[in-house]
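# Have a look; sequence and predicted model below, questions after that.
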Amino acid sequence: MQAYEANFDGLVGPTHNYAGLSVGNVASLNNAKNASSPKQAAKQGLQKMKALHDLGMLQGVLAPQERPDLAALRRLGFSGTDTQVITQAAKQAPQVYRAVCSASSMWTANAATVSPSADTADGKVHFTPANLTNKFHRSLEPETTGRILRAMFNDSRHFAHHQHLPDNDHFGDEGAANHTRLCSDYAKAGVELFVYGRHAFDSSKPAPQRYPARQTLEACQAVARLHGLSDTGTVYLQQNPAVIDQGVFHNDVIAVGNRNVLFYHQQAFLDTQQKLTEIRQKFGETSPLHFIEVKDQQVSVADAVNTYLFNTQLINLPSGEMVIIAPTECQEHAGVYRYLTELCEQDTPIRQVKYFDVKQSMRNGGGPACLRLRVVLTEQERQAVNPAVLMSDALFGRLNTWVDKHYRDQLNEADLADPQLMIESRTALDELTQILQLGSVYSFQR
């Protein structure tokens, strides 16, 4: 049986801006209040999607959220017409208003955790939207994310959808940004790695001091139960609190895995050797397992964060060759570029690096890996996916035309309070749901 690892990239929304909302995300804070270009950001994302499609990868599109989120503002006591709600909120609670305008759903690595049918007890692909409780602006996403995922993967014979975990920090869940999967073959059962930052119910355990640990062990365990994963196919790793305090807000900023390769920094985890032994035991002897550890003297944690060396996509091309999809920031940093060049010459499955310009996303704290949600699909499951969300030459052209029609070239913080931006955004999203055949997934449509 053949299986593919598809990438579903988040389409950047019309309100893409630099509000610096994400404490613990160095790039987000460093670029706060700079002018953004929603049009350029969306086109950079589409260009990456099309490039992976052209490489023969199964590539899909995940729609953005409705922003500004007026339903959230009404729950917070702002009333009147839509224009009055926007005007009141922007004036009386500007920080809250900036949060409900966030386009952070573009980072679909945080959209959900996905387990392929080869790993689950009922033989279905399971989806659990992340509750993203640690950041108010992201905690607004899971309901709509769930509706969008159901519209994309809408065949109950193949796909199982769960409600997001309870909206509480004890079950703080950041989705696939803290989850990866190792396997000998996509079609075969693998080992799912859940990475957490703290224990919610045991304060005596190690935890970061400067920045928040967004993912809890208890959330990881709950998702594994919902997905029907076996103990023999699951490993829980704790992220090193010291690297969280250095700006490594998700595991995908310090480690990435694919097939039989785990590519990680020396400081990524606690009890590293013990955990690698557990992974090796559960992975079995079906194929060689490659642990590629980047030492401090090769690339520092600071350089890894600034270039997003590990927030890269590690993919297998149809030829079987394993390739790193990296941001151009890795190419522009002499030390990181040298490391990646030398890596491709070593005896590992990684043979080449392809660099992409995703600067609009990078400046807000998200690299190539943040922009995509990985979904392993058998051929039958692929046939059951909503075909309108799968990248093609025609869809690429249509979405670029759609961006040109609806998106602004530049957006400043003050522009967010313009009621016309809401009208533009809703008009754009209404048309997008028709292009992607999603139905009425947004609150304003329901």
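Thanks, I have the structure now. Numbering: from 1, shown residues only.
# all contacts plus neighbour counts: C-alpha atoms, from now on.
Fine.
# can you map out the helices along the stretch 1-150 of the chain?
Under the criterion DSSP state H, counting those that start in this stretch, the stretch 1-150 of the chain contains helices at 26-30, 38-54, 70-75, 82-92, 94-100, 136-139, 142-152.
# here's the one I want to compare it with:
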Amino acid sequence: MSTAYEVNFDGLIGPSHNYGGMSHGNLASSKNEGDVSNPREAALQGLEKMRLLHRAGLKQGILPPLPRPNFDLLASAGFGGSDAAMIEAAAQQAPALLKAAYSASAMWAANAATVSPSADAADGRLHLTSANLSTMLHRSIEHPDTTAALLSIFEREDMFAVHGALPPHADFSDEGAANHVRLCAEHGAPGVELFVYGREPGESTVGFPARQSLLASQSIARAHALSHDRTVFARQSTAAIDAGAFHNDVVCVGALETLFFHELAFEDTDGMLEQLRRAADGLFELKPVMVPEAEVPIGDAITSYLFNSQLLQMPGEDRLVLLAPLETQETDSTRNFCERMVAGNGPIGRVQYVDVRQSMRNGGGPACLRLRVVMTEVELASCHQDVLVSDEKIDALQAIVSETYRDRVVSADLADPAFADECRTAREQLLEELGLSSLA
């Protein structure tokens, strides 16, 4: 078994970060629609989270922001002429479309792709499938640029298999790793992959949309050459979706042998756990940690983002660490539960709180901001090295952000062609620092 690491590739928050309120079913996004955002603060908060984990001894990478505004979207809608002309016309005739073109939602890298490590794949390669994010217009435009970025970072085809997005049809609706959990004894060992879906092909839903389809999850498992015996498909509960858990990672997170989840997360909790135990037989002993509805109402779990936290194996610590947003600490039920949990002898021994408020107000916690990629030492040495974090790299990126990002953005700013120029200039400088200028 090769030595392997869980590398967190965080999305670098882009200069067009704004509160557009475009994500139906995401309560925080809807609540803060139209508020003043601070892209500079948002990006600096994200970079400080990366620095925190890097200094703790974890491996950390960066995914660049995507080009915004997305002029391809505007052109597809019939707008033409110069960039400035397209922006001005869209602002007058289709302001909602212009908001979608400017969306910085790719910052939530947990939705960028689904990842299976080489230890799980029959062909011995690390597999990544870009998510089509077809449920929401503003996210459906991400995958071509996401795929290009992943191909630039994971270039070697003998080690890495980067798959394009699934067809953009409702039956193939795919939201990436936000609906996927890998469990294992240790990162370099074969594991069990849990795919969570909200609906089956052809099935319609009432209320908030069930974004992940069973067909999408099954298709990705096939493309990643996963063992049927080590793959589990479980349905997310309608109660969780209707309460605002638009992705499974709003009510569930896992790491190593531990699955940490809310009582209402799954349609059939007992059946899901039994499937996991059978799949894990001979590999590891599953350690489920279920949070009862009576102790943490699902509404509190969702608004505090207790589960949209990073569950981490910190060097030198015997038990896992939950990296949670400050909102979890500020909510009585979740704070009290965390205190009781770490006082016990379960697999989670510490909770650490982190400030990502700018992201949280748009509906994304610490877990949303990262894509977990399990990599062997050889794979880590073979990927694009300029996206791997060091203190110096973070310092350089923070300097660019401080110089080029605005500290205040409102919806009216999107109509200003000068803002588009600022976003392009900022991204080009960031790409140069990351050695990815070819993506400009």
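On my side now, so go ahead. Keep in mind the model is a prediction, meaning the values are calculated, not measured.
# Let me know which of the helices of the stretch 1-150 of structure 1 is the nearest to Pro349 of structure 1.
Ranking the helices of the stretch 1-150 of structure 1 by distance to Pro349 of structure 1, with CA to CA as the measure, places helix 38-54 first at 18.9 Å.
# Strands of the stretch 101-250 of structure 1, start to end?
Under the criterion DSSP state E, counting those that start in this stretch, the stretch 101-250 of structure 1 contains strands at 112-115, 125-129, 159-161, 179-182, 191-196, 234-238.
# Rebuild the ones you listed as TSV, extending it with mean neighbour count and distance to Ala304 of structure 1.
Formatted as TSV, the strands of the stretch 101-250 of structure 1 follow (neighbours: other CA atoms under 10 Å; distance: least, CA to CA, whole Å):
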stretch	mean neighbour count	distance to Ala304 of structure 1
strand 112-115	27	24
strand 125-129	26	28
strand 159-161	21	34
strand 179-182	24	19
strand 191-196	25	18
strand 234-238	21	19
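# I'd like those laid out as CSV, including distance to Ser104 of structure 1.
Shown next, in CSV, are the strands of the stretch 101-250 of structure 1 (distance: least, CA to CA, whole Å):
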stretch, distance to Ser104 of structure 1
strand 112-115, 14
strand 125-129, 15
strand 159-161, 22
strand 179-182, 19
strand 191-196, 21
strand 234-238, 25
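# about what we covered before: any chance of the helices of the stretch 1-150 of structure 1 in JSON lines, with mean neighbour count too?
Converted to JSON lines, the helices of the stretch 1-150 of structure 1 look like this (neighbours: other CA atoms under 10 Å):
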{"stretch": "helix 26-30", "mean neighbour count": "19"}
{"stretch": "helix 38-54", "mean neighbour count": "21"}
{"stretch": "helix 70-75", "mean neighbour count": "16"}
{"stretch": "helix 82-92", "mean neighbour count": "17"}
{"stretch": "helix 94-100", "mean neighbour count": "19"}
{"stretch": "helix 136-139", "mean neighbour count": "18"}
{"stretch": "helix 142-152", "mean neighbour count": "21"}
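# Show me the one of the ones you listed that comes nearest Phe171 of structure 1.
Nearest of those (CA to CA): helix 136-139, 12.4 Å.
# Show me the residue sitting in the middle of structure 1 in space.
Per CA atoms, centre = their mean, the C-alpha nearest to the average position across structure 1 is that of Ala109, at 1.3 Å.
# if I look at that residue, how far off is Lys282 of structure 1?
Ala109 of structure 1 sits 25 Å away from Lys282 of structure 1, going by CA to CA, to the nearest Å.
# cool, Phe356 of structure 1 as well?
35 Å.
# Of those two, which one has the most company?
Phe356 (20 against 17; other CA atoms under 10 Å).
# State the distance from the equivalent of that one over in structure 2 to Leu430 of structure 2.
Mapped onto structure 2 by TM-score structural alignment, Phe356 of structure 1 lines up with Val354. Here Val354 of structure 2 is placed at a distance of 24 Å from Leu430 of structure 2 (CA to CA).
# From the chain's centroid, how far away is stretch 219-234 of structure 2?
20 Å (CA atoms, centre = their mean, to the nearest Å).
# Report the aligned residue range of structure 1 for that stretch.
Taking TM-score structural alignment, stretch 219-234 of structure 2 hits residues 222-237 over in structure 1.
# Quick one: residues in contact with that stretch.
For stretch 222-237 of structure 1, contacts defined as CA atoms under 8 Å, 6 or more residues apart in numbering pick out 113, 115, 119-122, 126-128, 162, 165, 189-196, 217, 220, 269-270, 275, 278-279, 282-283.
# can you pull the buried residues of it?
223-224, 226-229, 233-237 (16 or more other CA atoms under 10 Å).
# Ile244 of structure 1: which of the residues you listed is nearest?
Looking across the buried residues of stretch 222-237 of structure 1 and measuring by CA to CA, the closest to Ile244 of structure 1 is Leu237, at 13.9 Å.
# Next up, the contacts around Met22 of structure 2.
29-30, 33, 100, 136, 138.
# for those residues, which one is nearest Leu323 of structure 2?
Proximity of those to Leu323 of structure 2, judged by CA to CA, is greatest for Ser29, which lies at 21.6 Å.
# list the contacts for the closest one?
Ser29 of structure 2 neighbours (CA under 8 Å, 6+ apart): 19-23, 361-363.
# Redo those as CSV? Include distance to Val251 of structure 2.
As requested, the contacts of Ser29 of structure 2 are exported to CSV (distance: CA to CA, whole Å):
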residue, distance to Val251 of structure 2
Tyr19, 23
Gly20, 24
Gly21, 21
Met22, 21
Ser23, 18
Arg361, 18
Asn362, 17
Gly363, 13
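# Among those residues, name the buried ones.
By 16+ other CA under 10 Å, those give 19-23, 361-363 as buried.
# Just give me the neighbour total for Lys135 of structure 1.
15.
# In structure 2, what sits opposite it in the alignment?
So Lys135 of structure 1 corresponds to Met136, using TM-score structural alignment.
# isn't its match right up against Gly21?
No - counting by CA atoms under 8 Å, Met136 of structure 2 sits too far from Gly21 to count as a contact (11.5 Å).
# With adjacent residues omitted, what lies nearest to the equivalent of Ala210 of structure 2 over in structure 1?
Matched to structure 1 by TM-score structural alignment, Ala210 of structure 2 sits across from Ala213. Excluding its sequence neighbours, the residue lying closest to Ala213 of structure 1 (CA to CA, 6 or more residues apart in numbering) is Gly197, at 4.7 Å.
# what sits against that neighbour?
207-208, 213-217, 238-241, 244.
# between those residues, which is nearest Thr348 of structure 1?
Gln239 (24.5 Å).
# Roughly how far does the closest one sit from Leu373 of structure 1?
Taking CA to CA, one finds Gln239 of structure 1 at 21 Å from Leu373 of structure 1.
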